[in-house]
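> Following is a predicted model, sequence given first.
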Amino acid sequence: MNATVLVIEDSTSIRVALTAALTDAGHRVIAREDGARLEHDLHEFAPDVVLLDVMLPGSDGFTLLDVVRRRSDAGIMMVTARDAVADRLHGLTEGADDYITKPFEMAELVARVGAVLRRRGAHTDLLYVDDLVIDQDQGVATRAGTPLALTPTEFRVLCFLAQRRDRVVTKTQILTGVWGYDHYDPNLVEVNVSALRRKLEAHGPRLLQTERGRGYTLRPAAPDAAGAATAAGRS
């Protein structure tokens, strides 16, 4: 289940942990420390779910809840240390879909985000990596708005990597995950990865990175490595 989640949380440690947990679950995450850019973010990213801390600098979470309800059809989860029944009832009666109090287990929060998505019937088959958008349901991928002409196998490899974005994936893992076997010739992976990389790079900087002696990672290249990546061999 993959969705766009807007996180508004002023605690840096909690914001980073939420971003990591939700990204690891396959979601696209936009994280902010306050609601100053809320209307812009609702328009720009069209989030499927908004996680709102209640106690924020500037406008508090209950005020932002009203903005989200007026400007978006996103699901809303209130995330706060305020656990009084009156606070929970206020959030829920004003339009929040769920209310979770701190401290909480990340696994529970991720599960409850999934429950909000299911209840609201959000379209959650999209994967995002930088300017790459993959629609798993429709079987199409675009980069910078341009459709990519991928074979069915290349598309499956791309989805497998995108579902594990920012993580190193070995050739054996790709063989097992895409073809169902781990004893095929590893050259099968190299051929498809090379073709996929060429098609991705026809529309932007390198996204499919080779991790020497380890495997592959789908992520944008670091700025200081972009030039080297362009000149590097494609394997």
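Perfect, I can see it now.
> alpha carbons only for contacts and neighbour counts from here, please
Fine.
> Then Phe62 would be within a strand, right?
No. Phe62 is assigned helix when assessed by DSSP: H, G, I helix; E, B strand; the rest coil, not a strand.
> is it true that it touches Val54?
Yes. Applying Cα atoms under 8 Å, one finds Phe62 in contact with Val54, separated by 6.3 Å.
> Between those two, point out the one with more neighbours.
Between Phe62 and Val54, counted using other Cα atoms under 10 Å, the more crowded position is Val54 (23 against 20).
> let's bring in a second one:
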Amino acid sequence: MLILLVEDDSVLAAQTIDFLNAEGIDVDYAATLASAKEIAAKNAAFDEYDAIVLDMALPDGNALSLMQQTLAGFDAPVLFCTAATALDDKLAAFDAGALDYLTKPFALPELAVRIKLLTGKVSKQNQVFELGDLHIDFSAKIARRGGRTIVLSPQQWQLLALLAEQAPAPVSKVQILRHIWPDSEVNNNMYKSLITRLRHNLSRGDEASVIHTLKGQGVALRETTP
């Protein structure tokens, strides 16, 4: 998942980006309306993003103008994350097309959940995920492939949920490390071992591998292509 964050508080932006990265959400960042417009021009369209998070009061103007002009006609859902608490500000944001509004100060976990809800990509830990003959019920912690039940460790469940959330797109090594070991230094052997164990548990015998390591991109949960 990729979002655009437009926020002029550099400290808050850094904290937000670090937290969202650990949640498997990649972030492009702009501190001003002008920077956001440059990113839009460079990327051709804001449709590149799964969601856009906007502060309202920015150094070079009000983000409502970005909503009404540059973002007009684009599909990426917008969440305002701002210190503006007045009802008129909230109504103006929704009138401009925003789908959600979060006032500062806020908890980063709440922001992450709101983004996932907004994009329709809420963690599959409460859902069923299927890939070919692989069937995973994250709420019940049951995984089956063909006629066999798959037994996974807690860390393997964490990794599988992260991969399923972004499947078939790859998840970077940095994202995996931050998600599985957020407060620990991890050597490369621990990382490789976790990937190998999950790959082995999901694919036995003649079963095609569904865990793929993509050079320079990360790890992806997807079917093997011929």
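Good, I have the coordinates. Every value quoted in this text rests on a predicted model; they were computed, and no experiment measured them.
> center of the second structure - which residue?
In the second structure, the centroid-proximal residue (Cα atoms, centre = their mean) is Ile25; its distance is 2.7 Å.
> Do I have it right that that residue meets Leu2?
Yes. Counting by Cα under 8 Å, Ile25 of the second structure does reach Leu2; the two are 5.9 Å apart.
> quick one: Cys81 of the second structure from Leu4 of the second structure, how far?
From Cys81 of the second structure across to Leu4 of the second structure, the span is 12 Å (Cα to Cα, to the nearest Å).
> what do those two both touch?
Residues within reach of Cys81 of the second structure and of Leu4 at once, by Cα atoms under 8 Å, 6 or more residues apart in numbering, are Val53.
> what span of the first structure lines up against stretch 8-25 of the second structure?
Mapped onto the first structure using TM-score structural alignment, stretch 8-25 of the second structure spans residues 10-27.
> Sort out which residues of that stretch are buried, please.
Across stretch 10-27 of the first structure, burial judged by 16 or more other Cα atoms under 10 Å covers Asp10, Arg15, Leu18, Thr19, Ala21, Leu22, Thr23, Asp24, Ala25, Gly26, His27.
> so the last one touches Val7, yeah?
No. With contact defined as Cα under 8 Å, His27 of the first structure and Val7 do not form a contacting pair (11.6 Å).
> Can you name the element that comes right after the one helix or strand Glu154 of the first structure maps to?
Using DSSP states H and E, Glu154 of the first structure sits within helix 152-162. Per DSSP H and E, the first helix or strand lying C-terminal to helix 152-162 of the first structure is helix 171-174.
> what's the neighbour count on the residue nearest to Pro147 of the first structure when sequence neighbours are not counted?
Spatial nearest neighbour of Pro147 of the first structure, chain neighbours left out: Ala141 (5.9 Å); criterion: Cα to Cα, 6 or more residues apart in numbering. For Ala141 of the first structure, the count of nearby residues is 23 (other Cα under 10 Å).
> got the contact list for the counterpart of Arg37 of the first structure in the second structure?
Counting by TM-score structural alignment, Arg37 of the first structure corresponds to Ser35 in the second structure. Listed by Cα under 8 Å, 6+ apart, Ser35 of the second structure has no contact partners.
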